[in-house]
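J.: After the sequence you'll find the predicted model.
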Amino acid sequence: MIAPRYLKTSAGRKLAYHKTDGSAPGVVFLGGFKSDMDGTKAVHLQEWARRTGRAFLRFDYSGHGQSSEKFTDGCIGDWAADAAAVLEALTDGPQILVGSSMGGWISLLTARAMPGRVAGLVTIAAAPDFTEDSMWAGFDADQKAELMEKGQVALPSEYGEPYIITRKLIEDGRNQLVLRDPLELPFPVRFLQGTSDEDVDKSVALRLLDHAQGPDMRLTLVDGADHRFSDPDCLGLIEASVEEVIARAAGGTD
């Protein structure tokens, strides 16, 4: 396995990344909550980029994968800042952002903060505002009390060890919400969502499509696809969506 390179950010964090040189606009993959850049979708897209000669970048947020810091010290604002730092330091010109789950939220924050650096967007089971609308809203009274008094609460996970949800994550998340204020996406956007996703309900994708404003937005629902969205058909749809967004961004047609 090839060792990653590292970017030292102005906040002092060391972010691990893999970069493939190629044609513009480049593609940047933004991973999910407690995920890393070695996941199936990220690696598949890197192989696609090498095959097609497209510039590509995948990286680990702080507290994730091979980057510095503890996961429990981070929050949405920190990880959005990591994405902005990577975009500024390691890419040139507008990029196509591919955001998976939490990465979908991060990509929307990036598009709002740096619209000139985004040429298009593909989200996969995007989870905007999940700290408030899914986690906090789903906590019972005892969990809310434990979070506020002890600073954290443990949630079971189907993907391994329990998730430790911190008070910092919840409170910072309220400063990063994207579904309460106007959300302009003035570039080609493709939202992808599985109907059998048990982590992000399809209603979230419908709410995002209804809330965002842009000249070229489409939502594709895949019957039976789960949150991983990583079987061969789903991976092929991700590729096709990225290629369509690239063509649209260049002024082409389907």
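T.: It's in.
J.: hey, let's count contacts and neighbours off CA atoms from now on
T.: Fine.
J.: middle-most residue in the chain, spatially?
T.: Among the residues of the chain, the one closest to the centroid is residue 103, at 1.0 Å (Cα atoms, centre = their mean).
J.: ok, that one touching residue 35?
T.: No. Under the criterion of Cα atoms under 8 Å, residue 103 is not in contact with residue 35, lying 9.7 Å apart.
J.: Residue 164 should be in a helix, yeah?
T.: No. Residue 164: not assigned to a helix; according to DSSP: H, G, I helix; E, B strand; the rest coil it is strand.
J.: structure B:
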Amino acid sequence: MGAAKFLDSPQGRRIAYHRSEGKGPWVVFLGGLKSDMEGTKAVHLEAWAKARGLAFLRFDYSGHGESSGKFEDGCIGDWHLDTVAAISELTEGPIAPVGSSMGGWQALLLAKAMPERVHGMVTIAAAPDFTEDGYWANFTPMQKLELEKVGHVELPSDYMEPYIITKRMIEDGREQLVLREPLELPFPVRCLQGTADTAVSTETALRLMDHATCDDMRLNLVKDADHRFSDGPCLQMIEEAVQDVLGEA
């Protein structure tokens, strides 16, 4: 697969990436919180895109994977700027972001930042506004006090070591919310969501569907699929969704 290459962002962060040339639009994989570009979905989609001669990009946000920085120092806005830098420097022309979990939020932020570039979008268990509606809304009074006094709280995870959620992440998240104001998505959008997902609820997927303004937006609820959404049938659904928004299906 080869070693990762690195991009120095305008913010001084070193972003690791894998990029393969091909016909556009560029398929850009946007990973989830604390995941990296070596995950099953990212690597599978890259191989699929290469087999079809499609241009493809996957990368690590700062504080993730091989990129510089510590996770605890980052926030949604930082990772948005990483995404904008990677796409601006490493792709050209139309793009088709594929956002998983927090990457779904990043895809929506991207659509607001550079709508003229987005040809279509696929989300997988998209988690827009989760710092506010998931973390902050469910913090106990003791956790909110700890956040204020210590600057962070630790939250258990079903998938890895505890998440360190900082005061900065919560406060920055409020500046990145996408479900509180009009959300125009003037391109095809395909949303995939498992009903057994314990990290992102089907209610979140339905809220996004109800909130966004889009002439061609579809939600596929997959019974018993979990948050990873990475077994064989799920990976095939992702392929089909990308084909669909590219107009290749």
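T.: Yep, it's here. Since we're looking at a predicted model, the values are computed, not measured.
J.: Let me see the TM-score of these two.
T.: For this chain pair, the superposition-based TM-score is 0.99 by TM-score structural alignment, normalised by the length of the second structure; 249 aligned residues with a Cα RMSD of 0.8 Å.
J.: Whichever strand or helix holds the residue nearest to the centre of the first structure vs the second structure, average offset?
T.: Using DSSP states H and E, residue 103 of the first structure sits within helix 102-113. Following the fit onto the second structure, the mean deviation recorded for helix 102-113 of the first structure is 0.3 Å by mean Cα distance after the TM-score superposition for the first structure.
J.: residues in contact with residue 59 of the first structure?
T.: Going by Cα atoms under 8 Å, 6 or more residues apart in numbering, residue 59 of the first structure touches 15-18, 29-30, 36-37.
J.: related to what we said a few turns ago, matching the residue nearest to the centre of the first structure against the second structure, which residue comes up?
T.: In the superposition onto the second structure, residue 103 of the first structure corresponds to residue 103 when matched by TM-score structural alignment.
J.: As TSV, the contacts of residue 59 of the first structure with distance to residue 191 of the first structure and neighbour count would be great.
T.: Converted to TSV, the contacts of residue 59 of the first structure look like this (distance: Cα to Cα, whole Å; neighbours: other Cα atoms under 10 Å):
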residue	distance to residue 191 of the first structure	neighbour count
15	27	26
16	27	24
17	25	20
18	25	18
29	14	27
30	14	29
36	21	21
37	20	23
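J.: ok, which pair from those residues is furthest apart?
T.: 15 and 29 (13.9 Å; Cα to Cα).
J.: quick one: buried residues of stretch 224-242 of the second structure?
T.: Residues of stretch 224-242 of the second structure classed as buried: 225-230, 234-235, 237-239, 241-242 (neighbour count, 16 or more other Cα atoms under 10 Å).
J.: Among the contacts of residue 59 of the first structure, which lie within helices?
T.: Assigned to helices by DSSP state H, none of the contacts of residue 59 of the first structure qualify.
J.: Packing partners of the helix or strand where residue 47 of the first structure lies?
T.: Assigned by DSSP H and E, residue 47 of the first structure falls within helix 40-52. On a contact count with 3 or more Cα pairs under 8 Å, 6 or more residues apart in numbering; DSSP states H and E, helix 40-52 of the first structure meets strand 14-20, strand 54-59, helix 232-249.
J.: Can you give the contact residues for the longest one?
T.: Right, the one you point to is helix 232-249 of the first structure. So helix 232-249 of the first structure is contacted by 25, 41, 44-45, 48, 96, 98, 119-122, 187-190, 192, 225, 229, 253-254 (Cα under 8 Å, 6+ apart).
J.: angle of that helix against helix 40-52?
T.: Counting by axes from the mean of the first three to the mean of the last three Cα atoms, to 10 degrees, helix 232-249 of the first structure points 60 degrees away from the direction of helix 40-52.
J.: And helix 232-249 of the first structure, how far out from the chain middle?
T.: From the chain centre to the centre of helix 232-249 of the first structure is a distance of 16 Å (Cα atoms, centre = their mean, to the nearest Å).
J.: what sits up against the helix holding residue 47 of the first structure?
T.: 20, 22, 29, 31, 37, 55-58, 230, 235, 239.
J.: mind running it again at 10 Å?
T.: 18-23, 26-31, 36-38, 53-59, 98-100, 124, 228-231, 234-236, 238-239, 242 (Cα atoms under 10 Å, 6 or more residues apart in numbering).
J.: How about residue 32 of the first structure: what's its closest non-neighbour residue?
T.: Once flanking residues are discounted, residue 32 of the first structure sits nearest to residue 102: 4.5 Å by Cα to Cα, 6 or more residues apart in numbering.
J.: And residue 14 of the first structure, by the same measure?
T.: residue 8 (4.6 Å).
J.: what do you get for residue 213 of the second structure?
T.: Per Cα to Cα, 6+ apart, closest to residue 213 of the second structure is residue 184, 4.9 Å.
J.: For the one you found, give me its contacts.
T.: 108, 111-112, 115, 211-215.
J.: picking that back up, could you check how many residues crowd around the residue nearest to residue 32 of the first structure?
T.: 26 (other Cα atoms under 10 Å).
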